[in-house]
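*Asks:* My questions concern the predicted model and sequence given below.
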Amino acid sequence: MDIQAEKIEKLRKALDNFERAHARGESDFFDHEKEEKKANVRRRALLLLNQRARSVNELSTRLKALEFEEDIINEVIGDLTRSKLLDDEVFATEWVRQRAARRGKSSRALDRELQEKGVDKQTRAAALEQIDQADERDTARAVAVKKARSETKIPQDRADYDKALRRVVGALARRGFPAGMSMDLAREALDARIEDLKN
């Protein structure tokens, strides 16, 4: 018997042994219990990802909170990462793009949010590169103008002016813009609003 025929014979015997064991329910080739657990974790993970994109750490934390087994969670996370359904780089890039445009967030605030979601420093930095200083200043200006428009009366004295100014600066500060830039843009927007109210 040549080597190839010998290998084929061994494979036939192994297959016969597997089929007999499987028929008796003794096969360990496929762990049904483990696969069922993975299916439950995968189902929940996909539901969470269907709601919105998530970081690896965020999804893992949510699944752990649901008291799934950690080794099963790690396997599912690995599967989702390999299939690109879970990708911190894509998540961080989209998070920055959307939150900067829609919410008027500063790069500092976005960095903090991504850090809270467990995104590593290098990935955060790469995602934040899409925001340049001019864009950030324009975003801050838009926030200041929007907040200043909520002022409906001309300040009667310095105290009223300072109160209105604090409201505009506060809106910028909550979005993480630097104090100096916030103060400059808040004054500019508030002064423009006061001029509009005078006319």
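*Replies:* Alright, I've got the coordinates.
*Asks:* switch to C-alpha atoms for all contacts and neighbour counts from now on
*Replies:* OK.
*Asks:* Quick one: the helices in the protein, in order.
*Replies:* Listed in chain order, the helices of the chain (DSSP state H) span 3-23, 32-51, 56-65, 70-82, 88-103, 107-116, 121-128, 133-149, 158-174, 179-198.
*Asks:* Could you save those helices as CSV and add columns showing mean neighbour count?
*Replies:* Listed next are the helices of the chain as CSV, based on neighbours: other C-alpha atoms under 10 Å:
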stretch, mean neighbour count
helix 3-23, 12
helix 32-51, 14
helix 56-65, 16
helix 70-82, 16
helix 88-103, 18
helix 107-116, 18
helix 121-128, 17
helix 133-149, 19
helix 158-174, 18
helix 179-198, 17
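*Asks:* Val145 contacts Ala189, correct?
*Replies:* Yes. Taking C-alpha atoms under 8 Å as the definition, Val145 is a contact partner of Ala189 at 5.0 Å.
*Asks:* Glu151 and Ala159, how far apart?
*Replies:* 14 Å (C-alpha to C-alpha, to the nearest Å).
*Asks:* same deal with Glu36?
*Replies:* 66 Å.
*Asks:* before we move on, what about Asp120?
*Replies:* 45 Å.
*Asks:* Same question for Ser106.
*Replies:* 29 Å.
*Asks:* Please apply the same query to Glu94.
*Replies:* 42 Å.
*Asks:* One more: Glu6?
*Replies:* Counting by C-alpha to C-alpha, the gap from Glu6 to Ala159 is 96 Å.
*Asks:* In addition, the following structure is provided for comparison:
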Amino acid sequence: MPRITKLEPQVKHPSRWSIFVDERFFAGCSEEMMASLNLHVGDDLSTQRLDEIREALGMTKVRDSALRYLARRSRSESEMRKYLERKGYDSSQIDTTIAWLQEKKYLDDTQFAEAWVRNRQQLAPRGKRRLMMELFQKGIDRDTATQTVQRGISPEEEAEAAYKALQSRKNRYRGMETLEIKQKIYNFLSYRGFSSDAVESAYERFIKDLAS
């Protein structure tokens, strides 16, 4: 029967340990995982026990991949699932990892949607329609996307965001005819997903600014 013959910290990564079975390197794992698996030198390993260890270490690898992906920015469930699929993990590992991430509150589509709307409005103002489309593209379901955008942006805030989106374009419009300015503003803001009321409000304020 296979036996654990050595457990030693890795030279380059002291927080990780190398497991040797019958004097051969078997796998590496964190100190926490080693304790969780209750591994000791001299343990005899049945085929079932070896499979359990392999499965546990495999899940750790999937979780580590997921956490590294989350370290860059928050993710939607759909983004995470597609990423793990691209990494080649099987559906069972992915489902288990996503459930673990959700349990730990590392993955939450509502929080993701709220953060997305908040960051967009701070850095690159968008209208409600455009924001909902972006959330759909991130894999957020329609109800969550719609409720988040409607709850997060009032009509007044959307009108203000539309006005802010025009501030960097003042020099482009100086000297143009009013009708041409109106057409360009309406096209620009409509493309960014602003409602007709928000566009009209922003246009009226912007024209007054140009005239002053």
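*Replies:* Cool, got the structure. A quick note: this is a predicted structure, and the numbers were derived from the prediction, not measured.
*Asks:* contacting residues for Ile185 of structure 2?
*Replies:* By C-alpha atoms under 8 Å, 6 or more residues apart in numbering, the contact set of Ile185 of structure 2 is 166, 199, 203.
*Asks:* which of those residues does structure 1 keep?
*Replies:* Here is what carries over to structure 1 from the contacts of Ile185 of structure 2, by both residues aligned by TM-score structural alignment, their matches' C-alpha atoms under 8 Å: 166, 203.
*Asks:* Check the contacts of Ile185 of structure 2 against Gln137 of structure 2 and report the nearest one.
*Replies:* Checking the contacts of Ile185 of structure 2 against Gln137 of structure 2 with C-alpha to C-alpha, the nearest one is Val199 at 24.1 Å.
*Asks:* Please identify the residue in structure 1 that aligns with the closest one.
*Replies:* Matched to structure 1 by TM-score structural alignment, Val199 of structure 2 sits across from Ser182.
*Asks:* most centrally placed residue in structure 2?
*Replies:* Residue closest to the mean C-alpha point of structure 2, counted by C-alpha atoms, centre = their mean, is Arg75 at 1.3 Å.
*Asks:* quick one: the aligned partner of that one in structure 1 from Gln130 of structure 1, how far?
*Replies:* Matched by TM-score structural alignment, Arg75 of structure 2 corresponds to Arg54 in structure 1. Taking C-alpha to C-alpha as the measure, Arg54 of structure 1 falls 19 Å from Gln130 of structure 1.
*Asks:* Then Val90 of structure 1?
*Replies:* In this view, Val90 of structure 1 and Gln130 of structure 1 are 13 Å apart by C-alpha to C-alpha.
*Asks:* now swap in Val96 of structure 1 and tell me
*Replies:* Val96 of structure 1 is 8 Å from Gln130 of structure 1, by C-alpha to C-alpha.
*Asks:* Equivalent analysis for Glu188 of structure 1, please.
*Replies:* 26 Å.
*Asks:* Without its sequence neighbours, what residue ends up closest to the residue mapped onto Trp95 of structure 1 from structure 2?
*Replies:* Using TM-score structural alignment, the partner of Trp95 of structure 1 in structure 2 is Trp116. Using C-alpha to C-alpha, 6 or more residues apart in numbering and skipping residues adjacent in sequence, the residue nearest Trp116 of structure 2 is Leu135, 8.0 Å away.
*Asks:* Map the one you found onto structure 1.
*Replies:* So, by TM-score structural alignment, Leu135 of structure 2 is matched to Leu114.
*Asks:* Now check structure 1 for the residue matching Arg49 of structure 2.
*Replies:* Using TM-score structural alignment, the partner of Arg49 of structure 2 in structure 1 is Asp28.
*Asks:* What about its match, how many residues nearby?
*Replies:* Neighbours of Asp28 of structure 1 under the rule other C-alpha atoms under 10 Å: 10.
*Asks:* Kindly report the same for Thr5 of structure 2.
*Replies:* Thr5 of structure 2 is flanked by 17 other residues according to other C-alpha under 10 Å.
*Asks:* Pretty sure it sits in a strand.
*Replies:* Yes. Counting by DSSP: H, G, I helix; E, B strand; the rest coil, Thr5 of structure 2 is part of a strand.
*Asks:* I'd say it and Phe20 touch.
*Replies:* Yes. Using C-alpha under 8 Å, Thr5 of structure 2 is in contact with Phe20, at 5.7 Å.
*Asks:* so stretch 69-85 of structure 1 matches what in structure 2?
*Replies:* Counting by TM-score structural alignment, stretch 69-85 of structure 1 sits on residues 90-106 of structure 2.
*Asks:* any residues touching that stretch, and which ones?
*Replies:* 59, 62-63, 66, 77, 80-81, 84-85, 107-108.
*Asks:* same deal with stretch 202-212 of structure 2?
*Replies:* So stretch 202-212 of structure 2 is contacted by 159-160, 162-163, 166, 170, 174, 182, 185-186 (C-alpha under 8 Å, 6+ apart).
*Asks:* same thing with stretch 135-154 of structure 2?
*Replies:* Here stretch 135-154 of structure 2 makes contact (C-alpha under 8 Å, 6+ apart) with 76-79, 109-110, 113-114, 116-118, 128, 131-132.
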